[in-house]
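Novice: here's a sequence, model it:
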Amino acid sequence: MYQRILLPTDGSKASSTAAEAAVRLADQFDAELHVIHVLEHDKISTETDDVAAPARNGEKAVQVAVELAASSGVEATRRVVEKSASIHQEILTYTAEHSIDCIVMGTRGRSGLSLSRAVLGSVAELTLRESPVPVMTVHEETVIDADISSVLVPTDGSECAHTAVEHAGKLARSVDATLHVIYVVEIGQVINGDRARRLREALEEIGEKALNLALEKVQSSTYLPTETSLVTGPPYLEIVRYAEEHDVDCIVMGTHGRKGIRRFILGSVTERVIRRADVPVISIK
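Specialist: Coordinates of the predicted model:
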């Protein structure tokens, strides 16, 4: 499934969690692990009289991740990349040059995806927008399980969702995990009455069709343990709640690509799930 995994690191708490996730993923798939730090020479150092401090800090961040990998029996390739373009572009260039098939990154948690210049804040957002390969994101509070044994994928019946369902199915099958597929019915502010009942029934019918299509896709080759559920409420809250209640180890969600994280499938749902979920989230075009 994943043969070459890339971990960009800056030594922050979020990237430390990402290192743990990347090592576990590489170990489970017996994959190559690449650890990089993008060096910013224009970044103001806290050690104002030491121009070599940023390079040393980058080497230290990489070394910590490499040592973590070694402690789990995972060999890692290490590199400090000289920044000639934006940080996320350097990450994507490395991805293309080394045939990376999954990127694991840290980002900010419940306070939101950073819009600052901090590495793995806005960098994670930009990488999510443009990456041609799946991106697994974690934050400081993310719980990393030893192995992936259950996978959750939300669907809305769109082409974007079908791509996510297909990837989630391959992931679950490759690690003998149970796949959970859910459709969230959101009826807004309509609370009661005959019109509300008809609206709910119509939306539930659409949801059942979407779930059946997803089930057909993942069961088209060989049997895969799959559970489907139709739930009602705010989509991002229901996705996070379902993941918690069913001990899901990983969430897979589709994105629309270059139009930005707020254009993800289900509107801004993916962004909110990334911030709030206690498990890693894999975003895929």
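
Novice: rest of the way, CA atoms for contacts and neighbours
Specialist: Noted.

Novice: elements contacting the host helix or strand of residue 124?
Specialist: Assessed by DSSP states H and E, residue 124 sits inside helix 122-130. Contact partners of helix 122-130 among helices and strands, from 3 or more Cα pairs under 8 Å, 6 or more residues apart in numbering; DSSP states H and E: helix 87-97.

Novice: still on that earlier bit, which helices and strands does the following helix or strand past the helix holding residue 124 pack with?
Specialist: Counting by DSSP H and E, the element after helix 122-130 in chain order, helix or strand, is strand 135-138. Packed against strand 135-138 by the contact rule (3+ Cα pairs under 8 Å, 6+ apart) you find helix 13-29, strand 102-106, strand 281-284.

Novice: now for those, which one comes closest to residue 158?
Specialist: Shortest distance between residue 158 and these, using Cα to Cα, is found for strand 281-284: 13.7 Å.

Novice: who touches the closest one?
Specialist: Contacts of strand 281-284 with the rest of the structure, by Cα atoms under 8 Å, 6 or more residues apart in numbering, involve 128, 133-138, 163-164, 250-255, 273-274.

Novice: what about 6 Å?
Specialist: Strand 281-284 is contacted from outside by 134-137, 250-255, using Cα atoms under 6 Å, 6 or more residues apart in numbering.

Novice: how about the nearest residue to residue 79, chain neighbours excluded?
Specialist: Spatially, and ignoring its direct neighbours in sequence, residue 79 is nearest to residue 36 (4.9 Å; Cα to Cα, 6 or more residues apart in numbering).

Novice: residue 77 is in contact with that neighbour, correct?
Specialist: No: contact criterion Cα atoms under 6 Å: residue 36 and residue 77 do not qualify, at 8.3 Å.

Novice: another one to check against the first:
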Amino acid sequence: MNEAISYRHIIVGVDLSEDCPKVIARAAGIASVCNAKLTLAHVLEPIAFAYGGDMPVDLSGVQEQQVQKASAELTQLAKSADYPIQQQHVLVGQPAAELHYLAEQEEADLIVVGSHGRKGFALLLGSTPNSVLHGATCDVLAVLVKKQTDLPE
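Specialist: Down below sits the predicted model:
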């Protein structure tokens, strides 16, 4: 493959939905051709505190349970992939910002995310793939994942 278009490290941002295997498979195909390192990442929104009346409630234990559950799901996804997953990350924060930061820290040259192909008003409101695209310092691939009910008959 031409070095100008070869990738060395690919990060796959997954949302742990049923569409993840398709997104991982697309990234694995590219990684295989390029002999690239493949990393899975999932980003959880932070839920540090909630307020019930006048008393703050610490939800850090709930956040830690979410991280553990996501880590277990990421491990299962990695085991079922057709290409070796070298790293797995469960991050807490804003998805696009965390994926950008991880890509920079890991010197990744491609971020792959799933997209439901939103158009019009839904796209204007923002989506994770759109947010990842804007502000990325490397290439971004949005893999179109439509549910069976979305496909024309």
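
Novice: that older thread, tilt between the helix holding residue 124 of the first structure and helix 87-97?
Specialist: Calculated by axes from the mean of the first three to the mean of the last three Cα atoms, to 10 degrees, helix 122-130 of the first structure forms an angle of 50 degrees with helix 87-97.

Novice: helix 122-130 of the first structure corresponds to what range in the second structure?
Specialist: Across the second structure, nothing matches helix 122-130 of the first structure (TM-score structural alignment).

Novice: and what of stretch 163-173 of the first structure?
Specialist: Under TM-score structural alignment, the match for stretch 163-173 of the first structure is residues 22-32.

Novice: mean deviation (superposed) between the matching stretch and the first structure, please.
Specialist: On superposition with the first structure, the mean distance recorded for stretch 22-32 of the second structure (mean Cα distance after the TM-score superposition for the first structure) is 1.3 Å.

Novice: which parts of the stretch 101-250 of the first structure are strands?
Specialist: For the stretch 101-250 of the first structure, the strands defined by DSSP state E, counting those that start in this stretch cover 102-106, 135-138, 150-154, 178-185, 226-232, 250-254.

Novice: which of the ones you listed sits closest to residue 169 of the first structure?
Specialist: With Cα to Cα, the closest approach to residue 169 of the first structure among those belongs to strand 178-185: 6.8 Å.

Novice: the closest one packs against which elements?
Specialist: strand 150-154, strand 226-232 (3 or more Cα pairs under 6 Å, 6 or more residues apart in numbering; DSSP states H and E).

Novice: ranking those strands by burial, who's on top?
Specialist: Mean neighbours per residue, mean count of other Cα atoms under 10 Å, is largest over these for strand 150-154, with a mean of 27.

Novice: what's around residue 124 of the second structure, how many residues?
Specialist: Neighbourhood size, residue 124 of the second structure [other Cα atoms under 10 Å]: 10.

Novice: may I see the helices and strands packed on strand 135-138 of the first structure arranged in TSV, with distance to residue 259 of the first structure and mean neighbour count as well?
Specialist: Below are those laid out as TSV (distance: least, Cα to Cα, whole Å; neighbours: other Cα atoms under 10 Å):
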stretch	distance to residue 259 of the first structure	mean neighbour count
helix 13-29	25	23
strand 102-106	19	28
strand 281-284	14	26
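
Novice: can I get the ones you listed in TSV with distance to residue 230 of the first structure?
Specialist: As requested, these are exported to TSV (distance: least, Cα to Cα, whole Å):
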stretch	distance to residue 230 of the first structure
helix 13-29	30
strand 102-106	30
strand 281-284	20
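
Novice: if we can go back for a sec, which among the helices and strands packed on strand 178-185 of the first structure is found nearest to residue 13 of the first structure?
Specialist: Taking Cα to Cα, strand 150-154 is the member of these nearest to residue 13 of the first structure, at 25.0 Å.

Novice: could you pull out the helices in the second structure for me?
Specialist: With DSSP state H as the criterion, the second structure has helices at 20-34, 60-80, 95-106, 120-124, 128-133.

Novice: with respect to residue 88 of the second structure, which of these lies nearest?
Specialist: Residue 88 of the second structure lies closest, by Cα to Cα, to one member of those: helix 60-80, at 7.0 Å.

Novice: quick check: that closest one aligns to which part of the first structure?
Specialist: By TM-score structural alignment, helix 60-80 of the second structure lines up with residues 197-217 in the first structure.

Novice: residues near the alignment partner in the second structure of residue 237 of the first structure, how many?
Specialist: Here residue 237 of the first structure is matched to residue 97 in the second structure, going by TM-score structural alignment. Neighbourhood size, residue 97 of the second structure [other Cα under 10 Å]: 16.
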